[in-house]
Every structure is written in C-alpha cells, then in structure tokens.
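> no sequence on this one, just coordinates:
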C-alpha cells in the first residue's frame, strides 16, 4: 500500500490574518498548529517566520524558537523555508537564516527554490536572485549540514536544471524530493499556472530510471484541492495549508491547517492509500540523523 507524505505549509511570506484570521503567525500559534496537524496525519511541517507585527521575516532566533517548541510537542519533520522576507530591499541570502541554527534546533529539511523569477506583491516588485551558482552553493551547504532540500520547481527549465546540472554535480542526495509550484503566474514572471496538462508535462520530464518524491504546490482556492488529488492519482505526495490556500470550500474560510490535513487524509484512505508517519517519511526520504 502506497505511503503518502503529507506536508502542511501553515504560514507563508505573503498574506496573513487579513485574509484569514486563523492563520498562525507567532511561534506559539505555529507550534500549536503544527501539533494539531501532526495529530491529524501530517508528516512534514513547512515553516515561515513573522516578526512581532506579523510581517514577513527570516529571523534565526524565531526559527529556533518555533523549531524548539514544535519538537517539544511531537516528532513531525521540520522543513524551514529559505525564501527571503517580502520586504523592500530583501536579497536571496536573507532567506538562509535556518542554516545558521544550532544542531539542537536545526531542521531536517529546508525548501530550496530553484527558479530565477520576478514577483510583484502590492507596491513591491523584486527579482529573486536564485541563480544557478547560488543554488549550487546553498545545496552544497545544506548537504554539509545534513539538511535535505525540498526543491521548489516553478517551470520546466528549472526541472531540467535539477537533473542536468545540480544532480550530476553531486550536491543532491538520492532520493530527490521536489515540489511543482503552480498558480503563482499572476504575480510571478517565470511561474506557470496549475492545470492537469501542465502537471502531466512536468511529471513526464522526471527521469524514469530513479525514484523521485514529488508533490504539487497548487496555489489558490480554485485548484488547491484538485491539484493535491490529481497529484495523488499520478503517484505523488501532497501539500496543503494556509500558505497555499485560505479557503476550505468556495466562499468558506478554512478554520485551521489541521482541518485541511484531515480532509486530505480521508481522501488518501478512500483512494486505497495510507498516510506516512513522520518516521516512515524519514525512511522514504532517507533523511540523515541530526
């Protein structure tokens, strides 16, 4: 029976409580939500940080506080974000705060965006300088720290880079874990929309000779659940959570991240699959001991 890894992305770097007051933004809220998601069936929790005013940040001390509080509650896999804060003048290296954590609070995974994209949010527009050199340097550092990267893939060119450039360079350990990011095209140049056709094309470009763990980050209420279910049916894992979608149903705000985890757990089991526990996910992803 296939074991499905569920990642929950509780809080992103863009929208906050102004869109859904149930989004956890502060360390205690994030830790409590992560524990609820763990009990609901999540294997991995994807973590962003906010400052005391709920603005996007990438603060090492805040990551340490969140990671410590979650680990005191449960053994869910911690996956810290390496996206820079959404503020004027932010640069790619600001997103690497989680790589500076001490071993006792260091995550087992970190996201690693692999696309050179331009994003506009409100009055701000920035080019994320995730160049090939930067990606290779960051992936190498993660490997040295025993942190497995979750590769975020926004387009086909990026996917080809993974298997034509980064993997041959010896900086990515098998099995590769990646997420197709779809639905940010309205705010990000270089990103693609979610559709089953686009998903099929991306999956078709995965190498047939090796095991690759993939999921889809389908952004927005219209495609969030559809993307998760279609990815399941095509052999992938799933990601849900407020970072990607604030609604449970059309016009109905989600009450919690755990509510979305509970729904995808029911769907997984109805499809004749089973949910991976955090320890089973560690075995599937071959995470290294910290």
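Noted; the coordinates are in hand. As the structure is a computational prediction, the values presented were derived from the model and not from experiment.
> drop to CA atoms for contacts and neighbour counts, all remaining ones
OK.
> mind listing what the residue nearest the centre of the chain touches?
Centroid-nearest residue in the chain, with C-alpha atoms, centre = their mean: residue 46, separated by 5.2 Å. Residues near residue 46 by C-alpha atoms under 8 Å, 6 or more residues apart in numbering: 7-10, 78-81.
> for residue 111, same thing?
Residue 111 is in contact with 79-83, 149-152, counting by C-alpha under 8 Å, 6+ apart.
> ok, and the most crowded of the contacts of residue 46?
Greatest neighbour count in the contacts of residue 46, by other C-alpha atoms under 10 Å, goes to residue 80: 31 neighbours.
> any idea how far that residue lies from residue 148?
Separation of residue 80 from residue 148 (C-alpha to C-alpha, to the nearest Å): 11 Å.
> Could you tell me which residues touch both of the two?
109-110.
> so how many other residues sit close to residue 63?
Neighbour tally, residue 63, other C-alpha under 10 Å: 26.
> Over to residue 50?
22.
> could you pull out the strands for the stretch 151-290 of the chain?
176-182, 188-189, 212-218, 238-240, 247-249, 252-253, 274-275 (DSSP state E, counting those that start in this stretch).
> and among the ones you listed, the most buried is which?
Greatest average neighbour count among the strands of the stretch 151-290 of the chain goes to strand 238-240 (a mean of 28), per mean count of other C-alpha atoms under 10 Å.
> Tell me the one of the contacts of residue 46 nearest residue 114?
Among the contacts of residue 46, residue 81 lies closest to residue 114 (C-alpha to C-alpha), at 13.0 Å.
> Run through the residues that contact the closest one.
Contact analysis of residue 81 by C-alpha under 8 Å, 6+ apart lists 46-48, 95, 98, 110-112.
> Likewise for residue 160?
Neighbours of residue 160 in contact, by C-alpha under 8 Å, 6+ apart: residue 205.
> From residue 17, how far out is it?
Taken as C-alpha to C-alpha, the span from residue 160 to residue 17 is 37 Å.
> Residue 235 now?
Distance from residue 235 to residue 17, by C-alpha to C-alpha: 34 Å.
> again with residue 275
Residue 275 is 30 Å from residue 17, by C-alpha to C-alpha.
> and what of residue 94?
24 Å.
> give me every residue that touches the residue nearest to residue 211 when sequence neighbours are not counted.
Distance criterion C-alpha to C-alpha, 6 or more residues apart in numbering; nearest residue to residue 211, sequence neighbours excluded, is residue 175 at 6.0 Å. Applying C-alpha under 8 Å, 6+ apart to residue 175 gives the contacts 210-213, 285-286.
> try this one next to it:
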C-alpha cells in the first residue's frame, strides 16, 4: 500500500509546559493520561507523545515508575506508536530525562537538538492563582534557566536511547537545530528515514510566521533531501494555523494539550481527542488521508511494538 499521501498525526498528551491550574482538562494522573491518549488514538492520532506527572501535584515526573502504569495500559489497549519524551522538563538533567527510554526501549522517542532559552514565564501575565506551590516558581524559573542539550548530551543520549533500536522524533526549535542534526547525519550517527519535528512559537526558538515555517522546510529539504519525514507543531493559539501551513508544505502535524490548551478564542480545549478531530478534518479537507499506526511504522522505519520492553511496565505497574 502506498503511503505517499498519508499524514502522520502525533498527539502530545500532557507535556511539561502547562501547569494543572491552567486548565481542568489537562490530564495529570496515569488514569487521565491513558484515557486522554486513547481518545486521541481513536480520533486518528497514530503517534502518542507521552510525558508523565506526579498524580498529586501535577509536576512533571520522568521516573520509570511514573511511566510504567501509562505504558502498561496503553500497550494493551491501542496499537498507536508510543513515543516517550527525552525532553522531560527544562529543569531536569539529561541523565534523568532519558531513563524511561533506556528502561522501556520504545519504538520512538523525542530527541531535542540544541540547548536553548525556554521561556514560560510570560504565562504569569495570564494566570494569577495556582493550586500547587511549585507552579509559579516553575514558570518564573524559566526566565533564567537554560534547557540544556549540548552536543555531547545529544550524542550520548542518542547512543544510550538508540541501543535497543529506538528511533527518534528530532525536535528542532530553530534553524541551527537542523544543522546540528545534519552534523550527526554526516557522522553516520543518524540514518534515514528520520523524523524531524519542527517546533514554532516558543519563546527562545523560531517564530510561527508562515515565512518561518517555509524557511524551516526549505532548509531541511536542502540539508536532508528525501531522507527525512517532516512534521510541524505550533505552540499556543496558533497551533492549527501552523498545522495548516505545514500540511500545505507537505508536512505531517502534531497537536495536543502539551502544545496548546485552547480550541478557539476564549475557549479551552476539552480534550486531546477534540484537537485530533480538528487536525483530521484539516488533513481530509486537503484531500489527504490519515496514516494508521502500521502505516506510520512503515513510513518511519520503526521496529514494531513487539520489539519494545513494554512488558516490563506490567511488572512495575
């Protein structure tokens, strides 16, 4: 079956950017994350990008124990590709962030391609009351913190996480990140087909103007030719506009409550399913079709669910 017109929809379920006080619909507990992810998969997301949180406070939690119940449930209830973050949160060390991937050897994991400013503190202008003590300090701390992903960090993380056959969603927040990826491709440490996720609109990275999106696409085409698959995500309220622009340039798309809490002006998105349904309508409205999980595995050259270590999650959960 040809996959030339198949669009991969990734859904990022909860992330580490937004805090629980910002939306009652942000999934926090393992049960909420699983239910929200299943809804996204049923709506057409073939890749589920996963973070974990402390179920009591909602704080990002990158321990294998936090991921275990989520992976145990999802691996039994959906055939969607389970994509584990190695980004964790900007406050975490690289060693902490990669532990779940080393433990569970998923088919796909994110891999950030450069150190950067990661400014979340402007959200303090929009939110004044928080349920948990950590939330305000977490946002304010982003004013001074650097999200560390040095060249040595990236090389070591790829080696450690890729040892079990895991492939990567290379998260590129700026043009320089594409050149960093090209550096590792040139050294033979990354082999095609590779999956480039271009991130638009976060403070510290490239903007979300259509020219920014087109520039990222042109640069990736020049560096990688036919060896890569491209996807876009827009942070915040410009999410669907960025998705539509990315689709028009031949890209795949990522949506989800990690990236955006809103469904329109003044209206919170009620679920990840809702965002995937909107994304699917965009895809099908352009005469394209949504890739199934198995088609996604073929497009990205993934090893298959049977070659993960998700069985270990059932022992831990």
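Right, received. Where do you want to start? Note that this is a predicted model, so its numbers are computed, not measured.
> if we can go back for a sec, helix, strand, or coil at the residue nearest to the centre of the first structure?
At residue 46 of the first structure the chain is in strand, as set by DSSP: H, G, I helix; E, B strand; the rest coil.
> Trace it over to the second structure, please.
In the second structure, the residue matched to residue 46 of the first structure (TM-score structural alignment) is residue 49.
> same check, this time on residue 130 of the first structure
In the second structure, the residue matched to residue 130 of the first structure (TM-score structural alignment) is residue 149.
> and the residue nearest to its match when sequence neighbours are not counted, how many neighbours does it have?
The shortest distance from residue 149 of the second structure to any non-neighbouring residue, by C-alpha to C-alpha, 6+ apart, is to residue 115 (4.3 Å). Taking other C-alpha under 10 Å as the neighbour definition, residue 115 of the second structure ends up with a count of 18.
> Quick check: residue 115 of the second structure touching residue 153?
No. Between residue 115 of the second structure and residue 153 there is no contact under C-alpha atoms under 8 Å: 9.6 Å.
> element containing residue 110 of the first structure?
Element membership for residue 110 of the first structure, per DSSP states H and E: strand 109-113.
> mean deviation of that strand from the second structure?
Following the fit onto the second structure, the mean deviation recorded for strand 109-113 of the first structure is 0.5 Å by mean C-alpha distance after the TM-score superposition for the first structure.
> name the helices or strands packed onto the helix or strand just after that strand?
Using DSSP H and E, the helix or strand that follows strand 109-113 of the first structure in sequence is strand 117-121. Other helices and strands packing on strand 117-121 of the first structure, by 3 or more C-alpha pairs under 8 Å, 6 or more residues apart in numbering; DSSP states H and E, are strand 124-128, strand 188-189.
> of the ones you listed, which approaches residue 247 of the first structure most closely?
strand 188-189 (21.5 Å).
> quick one: what's aligned to residue 283 of the second structure in the first structure?
Checking with TM-score structural alignment, residue 283 of the second structure has residue 268 as its match.
> Count residues in the vicinity of that match, would you?
Residues lying near residue 268 of the first structure (other C-alpha under 10 Å) number 21.
> need the contact list for the nearest residue to it once chain neighbours are set aside.
Sequence neighbours aside, residue 274 is the residue nearest to residue 268 of the first structure in space, at 6.3 Å (criterion: C-alpha to C-alpha, 6+ apart). Going by C-alpha under 8 Å, 6+ apart, residue 274 of the first structure touches 1-4, 268.
> Surely residue 109 of the first structure is in contact with residue 79?
Yes. Using C-alpha under 8 Å, residue 109 of the first structure makes contact with residue 79 at a distance of 4.4 Å.
> what sits against residue 41 of the second structure?
Counted by C-alpha under 8 Å, 6+ apart, residue 41 of the second structure has contacts 47-48, 78, 80, 273.
> Let me know the closest of these to residue 202 of the second structure.
Closest to residue 202 of the second structure, out of all of the contacts of residue 41 of the second structure and judged by C-alpha to C-alpha, is residue 48, at 20.9 Å.
> So what's the residue count around the nearest residue to residue 203 of the second structure once chain neighbours are set aside?
Counting by C-alpha to C-alpha, 6+ apart, residue 203 of the second structure lies nearest to residue 119, which is 5.0 Å off, once chain neighbours are set aside. Residue 119 of the second structure: 22 surrounding residues under other C-alpha under 10 Å.
> Now do residue 119 of the second structure against residue 225 of the second structure, distance only.
Per C-alpha to C-alpha, residue 119 of the second structure is found 32 Å from residue 225 of the second structure.
> Compare the contacts of residue 46 of the first structure with the second structure and list the ones that remain.
Retained in the second structure: 7-10, 78-81, out of these (criterion both residues aligned by TM-score structural alignment, their matches' C-alpha atoms under 8 Å).
> Serialize those residues to JSON lines and add fields for distance to residue 142 of the first structure.
Shown next, in JSON lines, are those (distance: C-alpha to C-alpha, whole Å):
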{"residue": "7", "distance to residue 142 of the first structure": "20"}
{"residue": "8", "distance to residue 142 of the first structure": "21"}
{"residue": "9", "distance to residue 142 of the first structure": "20"}
{"residue": "10", "distance to residue 142 of the first structure": "23"}
{"residue": "78", "distance to residue 142 of the first structure": "14"}
{"residue": "79", "distance to residue 142 of the first structure": "12"}
{"residue": "80", "distance to residue 142 of the first structure": "12"}
{"residue": "81", "distance to residue 142 of the first structure": "12"}
